[in-house]
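**Student:** no sequence for this one, just the structure:
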């Protein structure tokens, strides 16, 4: 699944062994990768050669995917991120509107205590809802983007360029498992962090009255760094879970197990590759974000020089400026997300080639695509 050309019959995932070559399902250590010199030359039906990939192959393949199908990779990403930006704008606007109402209530001498309390409660609820909406919009948007982009890139590996409609038809039945796998991964990372933060704050507060609690807070603080490293290591081991949910048609838990299997014995290589693409994308984001910040700050200073702080419209102008800034930042991420998604999909393909001789399946799929 995921490597079948639209409109063709699926390729058998278990091709028959030839010339003593192990089956693709023979498992780690039986792929023949370390025993064969056949990788000296490999077919290249799509954006990568069908052999174990180097860092250069991963980077060039990722940018080749962007060049070959920018309409889906960039267009779809920008569309989804624009919707996310709109939702995020509302998530910012509603709490701000509630705070403005609260400010008017507290400054009104005629306002009763119940009115002020109601406004305060409404402001708090709207802020909490805003954060929840912000998280859900970002989470679902990222899941939709990663699903469609991983399918699109996987098809380009075998030389097939698909449309958004074709990609969506291949992804829509896998959305719930993919979202489930992503959510499980989020819980695995978030729950220990939340428990640590709650424990640290509780010990810190108790430390005001107890030296023992204060010492325990120090211990909790020291535990924080190893905990972060351990959780980041887990995120690397489960990196391929959403991709497995889409391309291998697995459930959420099975996808996590599958990712763990794929990264077994390849943790440091996977970590290094993830850090590399993180640095590359981080540099791109920082450069563009700096330019945006300079422009926004210039517009802000120009506005402040002529604005009156007694005018209530001034506050609303700042909200508009904040929403515009958020939209521009979203556009920046729209340019980077396709690079990251293509890179991780190719990492997944490379790992299957290394561990399971998946190049045979890809070669057969490329021959039957058309």
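**Tutor:** Done, it's in. Keep in mind that this is a model prediction, so the values were computed, not measured.

**Student:** contacts and neighbour counts: CA atoms only from here.
**Tutor:** Will do.

**Student:** Next secondary structure after the helix or strand where residue 196 lies?
**Tutor:** According to DSSP states H and E, residue 196 maps onto helix 175-206. Sequence-wise, the next helix or strand downstream of helix 175-206 (DSSP H and E) is helix 211-237.

**Student:** Please enumerate the helices of the protein.
**Tutor:** Taking DSSP state H to define them, one finds helices in the chain at 55-68, 70, 77-107, 113-157, 164-171, 175-206, 211-237, 241-247, 252-263, 267-304, 312-356, 359-367.

**Student:** closest to residue 38 out of those?
**Tutor:** With CA to CA as the measure, helix 359-367 is the member of those nearest residue 38 (11.2 Å).

**Student:** hold the first one in mind and look at this next one:
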């Protein structure tokens, strides 16, 4: 019988096997050949041969194999996504140049997810500074009490040391002090200064450790109480102290080695040359290891491992990290100066009224209670504001470098509860 118009000639087609009630008289071999293509692969979706090579992200115009529904990712425990680094996951590459053009028909990348204070993508300078300030503003109940307590304790001890120890140093005197008097006075003052410096170091380490935990939670959109931050930071405090002492002592030894030949030979020019070499070397090492503290706290690593991690993360981005760190230092110094200097000037004016003009010669103006207390109040306010900004910028620089190099944004998205984040390519906008 002739085929009537509009009817297809019976024969095997890829859609026959999917229609209910299809004819049964098909070739068994053809049916068997099609069966494997109809079955989804066991164990969920796998990376296919069409997967782009590492280091690239697929665009919407790239042909892809048919996708099967992906099971939701299990919810990680709080704080997940940081862990010790074991290399990028399979299929996760590094970010290329941000903002590159996409494939045919692409309307641009959709806005990055922002579960917390930063978007989950490579950050620019403004986003890093804004993230630090936003965390201090939105989580002030946790951030400000930590820095306020630490700054207050440190400044109270500093005032007591300066009032009862440094005030004993002779400034001017009608009688020439004996050598033993000078040695005793300087010895006691140096001991008090060392003790004061150690207390300041301990306070700074505790504040830095707890603030690091708070900022890491803020990135995920989670809040953290002071007690929770303390419990998370406490196991790593001794290691953070060791890291800080190692970097400080190492810097002192480096400077000593470079200027020692000039001192030993009595050659001032050689000593100055050693100092000129030491300063840029210290700066380079300081930036190179600037991310060791957040790496140690968030990855629960050792001192040596955190130094290696910082060196690896900073590699290739030294100038960028240096610029952001230097700008942050300039901003915080300017803010601190605005707060401290007016109170210090007021204290000096009160001291001049109490001690008279001779107080400047004897040092009584600066050693009076009014200038010491007002200066300490200004320092407490300044440190309460600037310490979180400095700590936050360091933590966000660490997060940014890991997003750029290790696709940490995928882990952070899962930790924040964003299912299937980054699993599919961006689709063009719908609705028109």
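**Tutor:** Received, thanks. Note that the coordinates shown come from a computational prediction; the quantities given were computed from them, not determined experimentally.

**Student:** Got a TM-score for the pair?
**Tutor:** In this superposition the chains share a TM-score of 0.79, using TM-score structural alignment, normalised by the length of structure 1; 329 aligned residues with a CA RMSD of 3.2 Å.

**Student:** follow-up on the earlier one: and among the helices of structure 1, the most buried is which?
**Tutor:** helix 241-247 (a mean of 27; mean count of other CA atoms under 10 Å).

**Student:** and that helix, which stretch of structure 2?
**Tutor:** Under TM-score structural alignment, the counterpart of helix 241-247 of structure 1 in structure 2 spans residues 292-298.

**Student:** Excluding covalently adjacent residues, which one is nearest to residue 275 of structure 2?
**Tutor:** Leaving aside its chain neighbours, residue 275 of structure 2 sits nearest to residue 259 (5.9 Å; criterion: CA to CA, 6 or more residues apart in numbering).

**Student:** actually residue 396 of structure 2, not the one I typed
**Tutor:** Per CA to CA, 6+ apart, closest to residue 396 of structure 2 is residue 128, 6.1 Å.

**Student:** mind checking what that neighbour lines up with in structure 1?
**Tutor:** Aligned partner of residue 128 of structure 2 by TM-score structural alignment: residue 58.

**Student:** how near is that match to residue 325 of structure 1?
**Tutor:** 32 Å (CA to CA, to the nearest Å).

**Student:** Then residue 215 of structure 1?
**Tutor:** According to CA to CA, residue 215 of structure 1 stands 43 Å off from residue 325 of structure 1.

**Student:** Return the residues in contact with whatever residue of structure 2 lines up with residue 74 of structure 1.
**Tutor:** Under the alignment (TM-score structural alignment), residue 74 of structure 1 pairs with residue 144 in structure 2. With contacts defined as CA atoms under 8 Å, 6 or more residues apart in numbering, residue 144 of structure 2 is in contact with 136, 384, 385, 388.

**Student:** so who does the third one touch?
**Tutor:** Each residue near residue 385 of structure 2 by CA under 8 Å, 6+ apart is listed here: 144, 147.

**Student:** Using JSON lines, please lay out the helices of structure 1 together with distance to residue 8 of structure 1.
**Tutor:** Listed next are those as JSON lines, based on distance: least, CA to CA, whole Å:
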{"stretch": "helix 55-68", "distance to residue 8 of structure 1": "21"}
{"stretch": "helix 70", "distance to residue 8 of structure 1": "24"}
{"stretch": "helix 77-107", "distance to residue 8 of structure 1": "27"}
{"stretch": "helix 113-157", "distance to residue 8 of structure 1": "13"}
{"stretch": "helix 164-171", "distance to residue 8 of structure 1": "13"}
{"stretch": "helix 175-206", "distance to residue 8 of structure 1": "23"}
{"stretch": "helix 211-237", "distance to residue 8 of structure 1": "33"}
{"stretch": "helix 241-247", "distance to residue 8 of structure 1": "16"}
{"stretch": "helix 252-263", "distance to residue 8 of structure 1": "26"}
{"stretch": "helix 267-304", "distance to residue 8 of structure 1": "33"}
{"stretch": "helix 312-356", "distance to residue 8 of structure 1": "21"}
{"stretch": "helix 359-367", "distance to residue 8 of structure 1": "9"}
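
**Student:** how about those helices, which one is nearest residue 7 of structure 1?
**Tutor:** helix 164-171 (9.8 Å).

**Student:** The closest one corresponds to what range in structure 2?
**Tutor:** So helix 164-171 of structure 1 sits over residues 226-233 in structure 2, by TM-score structural alignment.

**Student:** And the matching stretch against structure 1, how far off on average?
**Tutor:** For stretch 226-233 of structure 2, the mean deviation from structure 1 after alignment is 0.4 Å (mean CA distance after the TM-score superposition for structure 1).

**Student:** Give me the contacts around that stretch.
**Tutor:** Stretch 226-233 of structure 2 has contacts (CA under 8 Å, 6+ apart) with 142, 146, 209, 210, 211, 213, 214, 297.

**Student:** what's near enough to touch the residue lying closest to residue 157 of structure 1 once chain neighbours are set aside?
**Tutor:** Spatially, and ignoring its direct neighbours in sequence, residue 157 of structure 1 is nearest to residue 46 (4.6 Å; CA to CA, 6+ apart). Counting by CA under 8 Å, 6+ apart, residue 46 of structure 1 touches 156, 157, 158, 159, 160.

**Student:** The fourth one touches residue 47, doesn't it?
**Tutor:** Meaning residue 159 of structure 1. Yes: the pair residue 159 of structure 1 and residue 47 qualifies as a contact (CA atoms under 8 Å) at a distance of 7.0 Å.

**Student:** higher neighbour count, these two?
**Tutor:** residue 47 (24 against 20; other CA atoms under 10 Å).

**Student:** where's the more buried one relative to residue 151 of structure 1, distance?
**Tutor:** Per CA to CA, residue 47 of structure 1 is found 14 Å from residue 151 of structure 1.

**Student:** Ok, residue 199 of structure 1 next?
**Tutor:** For residue 199 of structure 1, the distance to residue 151 of structure 1 - CA to CA - is 42 Å.

**Student:** residues in structure 1 aligned with stretch 326-336 of structure 2?
**Tutor:** With TM-score structural alignment as the criterion, stretch 326-336 of structure 2 aligns to 275-285.

**Student:** how big is the offset of the matching stretch relative to structure 2?
**Tutor:** Mean deviation for stretch 275-285 of structure 1: 1.4 Å (mean CA distance after the TM-score superposition for structure 1).

**Student:** what residues does that stretch touch?
**Tutor:** The contact list for stretch 275-285 of structure 1 (CA under 8 Å, 6+ apart) reads 332, 333, 336, 339, 340, 343.

**Student:** Run the chain-centre distance for it.
**Tutor:** With CA atoms, centre = their mean, to the nearest Å as the basis, stretch 275-285 of structure 1 stands 14 Å off its chain's centre.

**Student:** and if you look at stretch 401-408 of structure 2?
**Tutor:** With CA atoms, centre = their mean, you get 12 Å for stretch 401-408 of structure 2.
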